[in-house]
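> below is the structure, and that's it, no one-letter string:
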């Protein structure tokens, strides 16, 4: 099926790609953080559609369920619940421009070198090959991930672990209202330091003594 001389799949791809670019630009250009989160949700949905065209059904479902259904909903609720002062956030924005421009330019050059025409040219792009009926997208992804890309996968897990530890350390940093504890001191604590057994003489009221005496009879 063709429209205007182009296959229907190409038209769907170009449409989704245009929506994805627009949503990505609006994420970083809109001033309202709630709108930015909603545009990011749109970008995730559109990227999932592109992955479906590439027959990567598992990645598309994971993107929708994990990022849109969990992470972005959490971000959206946090942004809506926090009282964010937008004017204060914009203070000092232009002062970081001398550092942001070289860093952004360097990142753009790196992306062009990696995702350039030399590596992903038109002559190297081909339609996905048809798969047999018993083909499993999830099993194939797991096989490639844990064989060919095992070292990058383990390195990524270490980086995520370091990020988690860094986030906890930043949250529990020394502040006036912080109630953080030192794990080294917790390990060295003994039972006698935390619990003290006090022996007290039992006190029995007259009514209780009378009741106990009657029960004894």
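Arrived safely. Predicted model, so just to flag it, every value in this text is computed and none were measured.

> all contacts plus neighbour counts: C-alpha atoms, from now on.
OK.

> ok, residues contacting stretch 61-76?
Outside stretch 61-76, the residues within contact range by CA atoms under 8 Å, 6 or more residues apart in numbering are 34, 37, 38, 40, 41, 44, 45, 48.

> just those residues: which are in helices?
Filtering the contacts of stretch 61-76 for membership in helices, criterion DSSP state H, returns 34, 37, 38, 40, 41, 44, 45, 48.

> need the residues you listed in CSV (columns: distance to residue 86).
Rendered in CSV, the data for the ones in helices among the contacts of stretch 61-76 read as follows (distance: CA to CA, whole Å):
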residue, distance to residue 86
34, 12
37, 15
38, 17
40, 19
41, 21
44, 25
45, 27
48, 31
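
> can you pull out the strands in the protein?
Listed in chain order, the strands found in the chain under DSSP state E are 2-3, 6-7.

> ok now the first one, how far from the chain's centre?
Taking CA atoms, centre = their mean, to the nearest Å, one finds the center of strand 2-3 at 39 Å from the center of the full chain.

> show me what that strand is packed up against.
For strand 2-3, the packing partners by 3 or more CA pairs under 8 Å, 6 or more residues apart in numbering; DSSP states H and E come out as none at all, with no helix or strand in contact.

> coming back round to it: just the buried ones from the contacts of stretch 61-76, in PyMOL syntax?
For anyone working in PyMOL, the buried entries among these, judged by 16 or more other CA atoms under 10 Å, can be selected with:
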select buried, resi 34+37+38+40+41+44+45+48
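
> pick the one among the contacts of stretch 61-76 closest to residue 144.
Using CA to CA, the shortest approach to residue 144 within the contacts of stretch 61-76 belongs to residue 48, at 20.4 Å.

> comparison target, given below:
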């Protein structure tokens, strides 16, 4: 499953760069974020995985999508001028992968795996078998419940303020009334102002 998700993530990240339509590029970017969140969920980092889905997919990628769809971006055609940068890109990619391979080879030398031996016992898992989200929930609702409530109130007050500002109709606001402007005619719109002398 890890290999399938990583292959999908690499292919979709390549398609982010290669797709000519910017809307399709943003969709492939959403797919990259989702597959990376699934990979993090597979290696039991649930909190970071949910943060990826909430922050990247739910906020940033949707914002990108709305901006790209609202702006009238013309689809760029793949031109031959881009091919002059291909040798430089291949050279830099080769250097990057060579450095990564050499650092992995030097830093992670083969050693004896202690977890596979019969002597090894993970006492933390035997005593406390909680996931990351359960541990975070216990901390939030026990030790930091006051700060959690204050954060909820701080988020609630601007939401109520935004609703009140949109619902409150004031006659003093400088808004345009298109219907009243269209219905005006020459008789009730053109008049001579008399100068008042005190």
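Looks like it arrived, so ask away. Only a predicted model underlies this, so the values are computations on that prediction, with no experimental measurement involved.

> okay if I get the strands of structure 1 as a markdown table plus distance to residue 124 of structure 1 and mean neighbour count?
What follows is those, written out as a markdown table (distance: least, CA to CA, whole Å; neighbours: other CA atoms under 10 Å):
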| stretch | distance to residue 124 of structure 1 | mean neighbour count |
| --- | --- | --- |
| strand 2-3 | 23 | 10 |
| strand 6-7 | 18 | 10 |
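
> reformat the ones you listed as JSON lines; add distance to residue 83 of structure 1.
Shown next, in JSON lines, are the strands of structure 1 (distance: least, CA to CA, whole Å):
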{"stretch": "strand 2-3", "distance to residue 83 of structure 1": "49"}
{"stretch": "strand 6-7", "distance to residue 83 of structure 1": "49"}
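
> can you check which of these gets nearest to residue 152 of structure 1?
Among these, the nearest to residue 152 of structure 1 by CA to CA is strand 6-7 (36.8 Å).

> what range in structure 2 matches that closest one?
The aligned range for strand 6-7 of structure 1 in structure 2 is empty, by TM-score structural alignment.

> of the ones in helices among the contacts of stretch 61-76 of structure 1, which is the nearest to residue 92 of structure 1?
Taking CA to CA as the measure, residue 34 is the one of those closest to residue 92 of structure 1, at 21.5 Å.

> could you check which residue of structure 2 pairs with the closest one?
Match for residue 34 of structure 1 (TM-score structural alignment): residue 23.

> same check, this time on residue 156 of structure 1
Structural correspondence for residue 156 of structure 1 with respect to structure 2 (TM-score structural alignment): none, the position is unaligned.

> just give the number of residues close to residue 156 of structure 1.
Here the number of neighbours of residue 156 of structure 1 (other CA atoms under 10 Å) works out to 12.

> now do it against residue 63 of structure 1, distance only.
Applying CA to CA, to the nearest Å, the value for residue 156 of structure 1 to residue 63 of structure 1 is 18 Å.

> one more: residue 127 of structure 1?
The separation that residue 127 of structure 1 has from residue 63 of structure 1, given CA to CA, amounts to 22 Å.

> one more: residue 117 of structure 1?
27 Å.

> same question for residue 87 of structure 1.
In this structure, residue 87 of structure 1 lies at 33 Å from residue 63 of structure 1, with CA to CA as the measure.

> more neighbours: the two, which one.
Regarding residue 87 of structure 1 and residue 63, a neighbour count based on other CA under 10 Å identifies residue 63 as having more, with 18 against 7.

> alignment lookup: that one to structure 2.
Under the alignment (TM-score structural alignment), residue 63 of structure 1 maps onto residue 52 of structure 2.

> do the same with residue 24 of structure 1
Pairing criterion TM-score structural alignment: the partner of residue 24 of structure 1 within structure 2 is identified as residue 13.

> report the contact partners of that match.
By CA under 8 Å, 6+ apart, the contact set of residue 13 of structure 2 is 28, 29, 32.

> for residue 18 of structure 1, see how far away the counterpart of residue 39 of structure 2 in structure 1 is.
The equivalent of residue 39 of structure 2 in structure 1 is residue 50 (alignment by TM-score structural alignment). For residue 50 of structure 1, the distance to residue 18 of structure 1 under the criterion CA to CA works out to 11 Å.

> looking at these two, which is more packed in?
A count of neighbours by other CA under 10 Å puts residue 50 above the other of residue 50 of structure 1 and residue 18, at 21 against 13.

> against residue 183 of structure 2, how distant is the spatially most central residue of structure 2?
Most central in structure 2 under CA atoms, centre = their mean is residue 56, positioned 1.9 Å from the mean C-alpha point. As judged by CA to CA, residue 56 of structure 2 and residue 183 of structure 2 stand 48 Å apart.

> check residue 38 of structure 2 too.
Shown here: residue 38 of structure 2 relative to residue 183 of structure 2, a distance of 58 Å by CA to CA.

> neighbour count winner among these two?
Of the pair residue 38 of structure 2 and residue 183, residue 38 is the one with more neighbours under other CA under 10 Å, namely 22 against 7.
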